[in-house]
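J.: sharing a model that was predicted from the sequence below.
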Amino acid sequence: MSSPLSLFVTGTDTEIGKTLVSCALLRGFANAGLAAAAMKPVAAGAEFNAEDGMWHNEDADQLDAAAGVLLPPEVRTPYLLQAPAAPHIVAAQEGRTLEIAPIVQCHREAMQRADVVVVEGVGGFRVPLDGTRDTADLAVALGLPVVLVVGVRLGCINHALLTADAVAARGLRLAGWVANIVDPAMRFADENVQTIREWLAREHGAPLLGTVPHLAPPSAQVAAEHLNIDALLHALRSNTL
């Protein structure tokens, strides 16, 4: 039996489709015959559901809906914060400390339950967890290859290249990237995607895994049809981190 796979999904910013792409990856892995689980280790923004007596985060719920293997909520999201704001600020207000070690332990448990585990970050690649550590440190602690979601809108080339450089600076491998069209009215969107494709391939050896068109409403299943899951699986299986 092959060893379980895992990846860390980050983005060029917040609200650029990380959750949509993470859900699409989960659906794609399921289509490839793999039992896929999802983690959203830190989630900011929760509402209480009186029916089940639990706090819910919309992104985490979407991941659960797309996953083939459901993790216990405390494993899927070790840190569920109530206010939809910067996690380290909300955690301080709630009297909590965002520790990396418990997340790593939850990830180990998740890896025992699934063939592949998709770990979705929060915000961009360097979102603070406290005064000295950020989500890049979390990705390093997990030791996972990274998939970068690029929100295709004005400024995306700069954001994509800077984020890819930040990933490499932490000694992590960029397994690939996904272009997500968040601004359907953007001029020269195809040309922007092609520029990013050339630069990330040349500087980081990172392939374009697919371009997700603007979807209204968003659909993980439709988005999955635009991703090259076989190419990603090849990259993950050849990971040398």
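T.: The structure has been received and is ready for your questions. Numbers count the residues shown, from 1 in each chain.
J.: could you use CA atoms for every contact and neighbour count after this?
T.: Noted.
J.: buried stuff in the helix or strand hosting Glu191?
T.: Using DSSP states H and E, Glu191 sits in helix 189-204. Across helix 189-204, burial judged by 16 or more other C-alpha atoms under 10 Å covers 189, 192-193, 196-197, 200, 204.
J.: quick one: which of those is nearest to Ala110?
T.: His204 (28.8 Å; C-alpha to C-alpha).
J.: hang on, the closest one packs against Leu172?
T.: No: the pair His204 / Leu172 is not scored as a contact, 10.6 Å apart, by C-alpha atoms under 8 Å.
J.: second structure follows, compare the two:
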Amino acid sequence: MKKRFFVTGTNTDAGKTYVTVGLLKAAQRAGARALGLKPVAAGAEWREGVLRNDDGLRIHAANSVKLPYEQVNPVVLEEAIAPHIAASHEGRLVTASRLQGYIQGALLTPHDFALVEGAGGWRVPLNDRELLSDVAKSLHFPVILVVDMRLGCLNHAILTAEAIVADGLTIAGWIANSGQDRMPCFEENVATLSSLFLAPLLGVLPWSQDEKEAESVFDALYSTL
């Protein structure tokens, strides 16, 4: 049975790609055919004549199911700004249906475990009428919510969780991602969110850990999905 999830965060740089790559590698260690996608990314550099996004490259490298980069990250926008604005500056129109088509096409490749990573937070605009959450709704995958544990995260996390549920989707679980400067009352904030969320806490990610410790954490996270 295939396991497929949409990965979102409370904000930009919440740790979505770190979680996506960690889970993809954990799936590989468990013997699963793992496939990660980053359908739209804003913020890229020209490399050998083509635009490449760092997050897209990291996900592409972590996949055990090998696809061309263009299928892993089909929409690459150069400016590191809101996707709909970056697309407008390039004279492009990004639509939910087009992104859905790219994703569904890539998911035709045989796999056991798939992650589709969003951009920014849940309500990121794609154009004047559509949001990235519309893509998640069309896929109807359970959602993994990455919470950036910093001052203000309670409001961001609660509102994001409410929006996901209001869109008719299931939250598979949430992950507490600690920043470099551990927030005051870290444990109390995690406990608060745990008491308010119906979804389970999948795990807590410390900022500093060696590779083996990180693998152990993600192996445990993967086993809960």
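T.: Structure received. Given the structure is predicted, the values throughout are model-derived calculations rather than measurements.
J.: need the buried residues of helix 189-204 of structure 1 in CSV (columns: distance to Ala235 of structure 1).
T.: Converted to CSV, these look like this (distance: C-alpha to C-alpha, whole Å):
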residue, distance to Ala235 of structure 1
Ala189, 26
Asn192, 24
Val193, 21
Ile196, 19
Arg197, 16
Leu200, 15
His204, 13
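J.: picking that back up, now the helix holding Glu191 of structure 1: how far from the chain's centre is it?
T.: Here the centre of helix 189-204 of structure 1 is set off from its chain's centre by 20 Å, with C-alpha atoms, centre = their mean, to the nearest Å.
J.: repeat that for stretch 13-23 of structure 1.
T.: On the basis of C-alpha atoms, centre = their mean, stretch 13-23 of structure 1 sits 7 Å off its chain's mean C-alpha point.
J.: what residue of structure 2 matches up with Gly17 of structure 1?
T.: Pairing criterion TM-score structural alignment: the partner of Gly17 of structure 1 within structure 2 is identified as Gly15.
J.: didn't that match look like it was pressed against Val21?
T.: No: checked against C-alpha under 8 Å, the pair Gly15 of structure 2 and Val21 is beyond contact range at 10.1 Å.
J.: helices of structure 1, residue ranges please.
T.: Using DSSP state H, the helices found in structure 1 span residues 18-31, 58-66, 73-76, 87-93, 100-111, 135-142, 156-169, 189-204, 220-224, 229-237.
J.: average distance between the fifth one and structure 2?
T.: When structure 2 is superposed, helix 100-111 of structure 1 averages 2.1 Å from its matched positions, counting by mean C-alpha distance after the TM-score superposition for structure 1.
J.: what residues in structure 2 pair up with that helix?
T.: The aligned range for helix 100-111 of structure 1 in structure 2 is 96-107, by TM-score structural alignment.
J.: ok now that stretch, how far from the chain's centre?
T.: 16 Å.
J.: got it, and stretch 136-149 of structure 2?
T.: The answer for stretch 136-149 of structure 2 is 7 Å, by C-alpha atoms, centre = their mean.
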